[in-house]
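1. Sequence first, then the predicted structure:
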Amino acid sequence: MSSSVDVILPCLDEAEALPALLAEIPSSYRAIVVDNGSTDGSGRIAAELGATVVTAERRGYGAAVHAGLLAATAPIVVCCDADGSFDMRQLERVVDPVRRGEADLVLGRRVAVTGSAWPVHARVANAVLLWFVRRRMQVGLRDLGPMRAADRERLVRLGIVDRRSGYPLELVLRARRAGWRIDEVPVDYRPRVGRSKVTGTVSGTVQAVGDMLRMLRRYA
């Protein structure tokens, strides 16, 4: 039986987080783990646990998400980090408004369950970036988080080209220009499992913000 929702999980060395994360995904959803150069057996573990595994040869967050989107076949897709920081049992919070036709793009607004879940430097960077987005594009979002849901075919037609950390912002900007109804709902944000490779580090956060600011200048 085909799934009504495909869950795209960009993955780089998340072997430690995958078992618990995949166990939380509703049985009616299909997990698509996109291996983006893992060296810890993440792809093998995901396959053994029943996930569909695809490989993104090009490194980068956007490249991994795009590969998962091309592999997806369900009417609705959800994208989410594979590091265990999100409760997969809350996926329906972002999916339901899309399914009911109340929104075209729904983002999960992160609500940290502990002080260590969302590092201060990443939280400040997110706030500064969203200030620019609200000011220049009139998009009333409070978070540009990595959990989001949308109609798969419409998402493909948006033609997002960024293959690095600017992907989430380009998605919002293109959706805004296309007249999409964009909404956000609160979701729990937990400490990630294992070592962070991007936004959990200062250098990774700087790189992500740089990619997004370049994207904002291009569209504003």
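-> Thanks, I have it. Numbering: from 1, shown residues only.

2. contacts, neighbours, all on C-alpha from now
-> OK.

3. how about the helices of this protein, start to end?
-> Ranges of helices within the chain are 18-24, 42-48, 61-71, 91-99, 120-137, 152-157, 167-177, 202-219, based on DSSP state H.

4. could I get those helices as a markdown table with mean neighbour count and distance to Val5?
-> Putting the helices of the chain into a markdown table (neighbours: other Cα atoms under 10 Å; distance: least, Cα to Cα, whole Å) gives the following:
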| stretch | mean neighbour count | distance to Val5 |
| --- | --- | --- |
| helix 18-24 | 18 | 14 |
| helix 42-48 | 19 | 18 |
| helix 61-71 | 22 | 12 |
| helix 91-99 | 20 | 8 |
| helix 120-137 | 16 | 28 |
| helix 152-157 | 14 | 9 |
| helix 167-177 | 19 | 19 |
| helix 202-219 | 16 | 28 |
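
5. possible to save those as JSON lines with distance to Gly108?
-> Formatted as JSON lines, the helices of the chain follow (distance: least, Cα to Cα, whole Å):
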{"stretch": "helix 18-24", "distance to Gly108": "17"}
{"stretch": "helix 42-48", "distance to Gly108": "24"}
{"stretch": "helix 61-71", "distance to Gly108": "16"}
{"stretch": "helix 91-99", "distance to Gly108": "6"}
{"stretch": "helix 120-137", "distance to Gly108": "14"}
{"stretch": "helix 152-157", "distance to Gly108": "17"}
{"stretch": "helix 167-177", "distance to Gly108": "12"}
{"stretch": "helix 202-219", "distance to Gly108": "18"}
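
6. Second structure for comparison follows:
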Amino acid sequence: MNNTIAVIIPAYNEEQSIAHVIHDIPKNIANHIIVVNNNSTDHTQQIAENAGATVLLEKQMGYGYACLKGLDYIAKNNINPDIVVFLDGDYSDYPEEMIDLVKPIITQNYDMVIGARTKSGREKHSMTPQQIFGNWLATRLMKIIFNAKFTDLGPFRAIKYDSLLKLNMQDKTYGWTIEMQLKALKQKINYLEVPVRYKKRIGVSKVSGTIKGTIFAGIKILSWIFKYSFK
């Protein structure tokens, strides 16, 4: 592939998993692997650097803060990728499936591709009941309100860089994925879902693994949906 692809991996205390994630990324398609260390208290940064990634530090805690830090680095270093891929650092996704996400963009001119964690591709207990319900509720509301075809808010996703810039992403915490999908709907960008496999993450989730994280993520997701339903 001749397209320039940048991968952004937000990571908070992922010392057990981050090297596996970086290692499994197809190096023949990923030109830039950027790990954003979101103020980890373990050895995430050193391990990611040793694995060959460019590592940035974002002290402000939040998934969106980390993603925006990665995009700021891309802009300031004039990388100008054709495609940006977002991938979690917990090794719950299969990084080698990145080819399945970028292929429809390259060969069919889609703007954005979401990796959908289908039931048949999910390892048992890899998603909590609240995650499954939250995804169902959010995508159901998007279908009712916006006639969307999304079935998942999966964080493993690829998007054309110029399309991403047009979305003017702003969310700093739990609402990053839903904001991207809602803005894609509003701006009528061409999107697609492809099924991806999903396994139990290494370590404990900082969102779905805590009551506070689950509640705040749910509130943020619903607030974005209702905010855009009145625009």
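-> Yep, it's here. Owing to the predicted nature of the structure, the values given are computational and were not obtained by experimental measurement.

7. still on that earlier bit, which one of the helices of the first structure lies closest to Pro10 of the first structure?
-> When the helices of the first structure are compared by Cα to Cα, helix 61-71 sits nearest Pro10 of the first structure, at 5.4 Å.

8. equivalent range in the second structure for that closest one?
-> Aligned using TM-score structural alignment, helix 61-71 of the first structure spans residues 63-73 in the second structure.

9. distance between the matching stretch and the chain's centre?
-> 11 Å (Cα atoms, centre = their mean, to the nearest Å).

10. got the contact list for that stretch?
-> Contacts of stretch 63-73 of the second structure with the rest of the structure, by Cα atoms under 8 Å, 6 or more residues apart in numbering, involve 8-11, 34-38, 56, 58, 169-176.

11. circling back to that earlier point, of all the helices of the first structure, which one comes closest to Gly84 of the first structure?
-> helix 18-24 (5.7 Å).

12. That closest one: average distance to aligned residues in the second structure?
-> Aligned to the second structure and superposed, helix 18-24 of the first structure gives a mean residue distance of 1.0 Å (mean Cα distance after the TM-score superposition for the first structure).

13. In terms of secondary structure, what does that helix contact?
-> helix 42-48 (3 or more Cα pairs under 8 Å, 6 or more residues apart in numbering; DSSP states H and E).

14. residues in contact with the helix it packs on?
-> Cys11, Leu12, Asp13, Glu14, Ala15, Leu18, Pro19, Val33, Val34, Asp35, Thr52, Val53.

15. The same query, at a cut-off of 6 Å, please.
-> Asp13, Glu14, Ala15, Asp35 (Cα atoms under 6 Å, 6 or more residues apart in numbering).

16. check contacts around the residue nearest the centre of the second structure.
-> Residue closest to the average C-alpha location in the second structure (Cα atoms, centre = their mean): Pro155, at 2.9 Å. Going by Cα under 6 Å, 6+ apart, Pro155 of the second structure touches no other residue.

17. gap between the equivalent of it over in the first structure and Ser3 of the first structure?
-> Residue pairing (TM-score structural alignment): Pro155 of the second structure is matched to Pro146 of the first structure. Applying Cα to Cα, to the nearest Å, the value for Pro146 of the first structure to Ser3 of the first structure is 22 Å.

18. quick check: longest strand of the second structure.
-> Assignment by DSSP state E gives strand 112-122 as the longest strand of the second structure.

19. Mind listing residues that contact that one?
-> Residues contacting strand 112-122 of the second structure (Cα under 6 Å, 6+ apart): 101, 152, 154, 156-159, 191-198.

20. Any of these buried? List them.
-> By neighbour count, with 16 or more other Cα atoms under 10 Å, the contacts of strand 112-122 of the second structure hold 101, 152, 154, 156-159, 191-193, 195-198 as buried.

21. Just give me the match in the first structure for Pro129 of the second structure.
-> By TM-score structural alignment, Pro129 of the second structure lines up with Val120.

22. Quick one: average offset of stretch 206-215 of the first structure versus the second structure, please.
-> By mean Cα distance after the TM-score superposition for the first structure, the fitted stretch 206-215 of the first structure averages 1.0 Å away from its aligned residues in the second structure.

23. For that stretch, grab the matching residue range in the second structure.
-> Aligning stretch 206-215 of the first structure against the second structure (TM-score structural alignment) gives residues 215-224.
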